[in-house]
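Q: Build me a model from this:
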Amino acid sequence: MRPIDKLAVNVLLISKAIDETEKVTKTTPKTDNGYFYMKNDALYVKFDEIDEHGTVHTLIKVSNGKALIQRKGHVSMNQPLVKNEEMAGSYSGPYGEMNTSAKTHKIKALWDSHLKQGWIQLNYELHVQGQYVGHFDLTYQISPY
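A: All right, here's what the predicted structure looks like:
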């Protein structure tokens, strides 16, 4: 794959949220169609999440122990992630814009250029407006469309 060739992919997101009582509050598998590409040693996955409220355009970027989650639509999010660090971000939704911070425990990515499939794992604790909202474990499984 040349650096900016976009590959049409299916993106299966397996999202697990753990609340402050250490209970798994939600495990959600969800599949969307999107694109995978590589640029400047970074992996990018772009896809649209569609629900009853509309469409949210999502971009996941992973490079050298760092990641970025960007979402734009009826909810918006800009959350940088750096392993073993706490990073400030923002979230905007029905209740307005809020400050976020994430302490990241795991950022892993694997891409097999021959099989044209791979995965991204992100694991972090999220605070919104200074309040702990949960521990999130996200796995994006990426396969050819």
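Q: switch to C-alpha atoms for all contacts and neighbour counts from now on
A: OK.
Q: chain center to stretch 19-28: distance?
A: Centre-to-centre, stretch 19-28 and its host chain are 18 Å apart (CA atoms, centre = their mean, to the nearest Å).
Q: Next, the distance between the ends of that stretch.
A: End-to-end distance of stretch 19-28 (CA to CA, to the nearest Å): 15 Å.
Q: What residues sit buried inside it?
A: Buried residues in stretch 19-28, defined by neighbour count with 16 or more other CA atoms under 10 Å: none.
Q: helices and strands around the helix or strand where S101 lies, which ones?
A: Applying DSSP states H and E as the criterion places S101 in strand 96-112. Judged by 3 or more CA pairs under 8 Å, 6 or more residues apart in numbering; DSSP states H and E, the packing partners of strand 96-112 are strand 76-82, strand 86-93, strand 117-128.
Q: for comparison, sequence B:
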Amino acid sequence: MNSAETKVKIKLNSTILPVDGDRENYEMWLDGSLVEKSGKTYLRYTERLEEKEIRTTVKMGNEQALILRGGGVKMRLPFNIVQEEIGAYDTQFGSMPIVTKTRHLSYDYNEDKSMSGTFNVQYDLIISGQAVGKYTLEIQYSEVLE
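A: Below you'll find the model as predicted:
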């Protein structure tokens, strides 16, 4: 099992359109690593949110993808362009099932001279049978050339 790891700069754009509320936009620049393992591509990075450190792994694909978060926030967010998926969000009161309805999923990458790519997912988040909002996540990454 061979895996290659490349240091990357990550630009993360997140838009949340809650069912009741105003649109929220977030933009972050992060350092991370791109890992290729068994024919799959993973992006790993750590973000800080209100004194919490959140380790995130994004398994990127065009039909299925997965975001795993650990540390300050524990979450498993699966995406599937064909069907709704059930994930989990851990709260202080226990694990709560969440449903993702993927509207759009794309992963484009360029392996020519530098490793770079864009991962884009748009989904509805459903908690306890209720849609809570429409989410868009775009991640652009490019290799850090030493």
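Q: The strand holding S101 of structure 1 vs structure 2, average offset?
A: Superposing on structure 2 and averaging over aligned pairs (mean CA distance after the TM-score superposition for structure 1), strand 96-112 of structure 1 comes out at 1.1 Å.
Q: E20 of structure 1: which of the helices and strands packed on strand 96-112 of structure 1 is closest?
A: Taking CA to CA, strand 117-128 is the member of those nearest to E20 of structure 1, at 10.2 Å.
Q: outside of the closest one, which residues touch it?
A: Residues from elsewhere that reach strand 117-128 of structure 1 (CA atoms under 8 Å, 6 or more residues apart in numbering): 98-112, 132-144.
Q: ok, now stretch 82-102 of structure 1?
A: Residues from elsewhere that reach stretch 82-102 of structure 1 (CA under 8 Å, 6+ apart): 65-67, 74-81, 103-107, 124-130.
Q: Excluding chain neighbours, what is closest to T56 of structure 2?
A: Spatial nearest neighbour of T56 of structure 2, chain neighbours left out: R69 (4.4 Å); criterion: CA to CA, 6 or more residues apart in numbering.
Q: Tell me the counterpart of the one you found in structure 1.
A: Per TM-score structural alignment, the equivalent position to R69 of structure 2 in structure 1 is R71.
Q: So which bit of structure 2 is stretch 47-56 of structure 1 matched to?
A: Stretch 47-56 of structure 1 corresponds to residues 45-54 in structure 2, going by TM-score structural alignment.
Q: Go through the matching stretch and flag the buried ones.
A: Buried residues in stretch 45-54 of structure 2, defined by neighbour count with 16+ other CA under 10 Å: 45-47, 54.
Q: One more: stretch 110-118 of structure 1?
A: Neighbour-count burial for stretch 110-118 of structure 1, counted by 16+ other CA under 10 Å, picks out 111, 116-118.
Q: cool, and stretch 68-83 of structure 1?
A: Quick answer for stretch 68-83 of structure 1 (16+ other CA under 10 Å): 68-73, 75-83.
Q: Determine how far the last residue of that stretch lies from the first.
A: Start and end residues of stretch 68-83 of structure 1 are separated by 12 Å (CA to CA).
Q: E143 of structure 2 is in contact with K113, isn't it?
A: No - contact criterion CA atoms under 8 Å: E143 of structure 2 and K113 do not qualify, at 9.6 Å.
Q: Could you dump the buried residues of stretch 110-118 of structure 1 into TSV and include distance to P29 of structure 1?
A: Compiled in TSV, those are given as follows (distance: CA to CA, whole Å):
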residue	distance to P29 of structure 1
W111	20
K116	21
Q117	18
G118	16
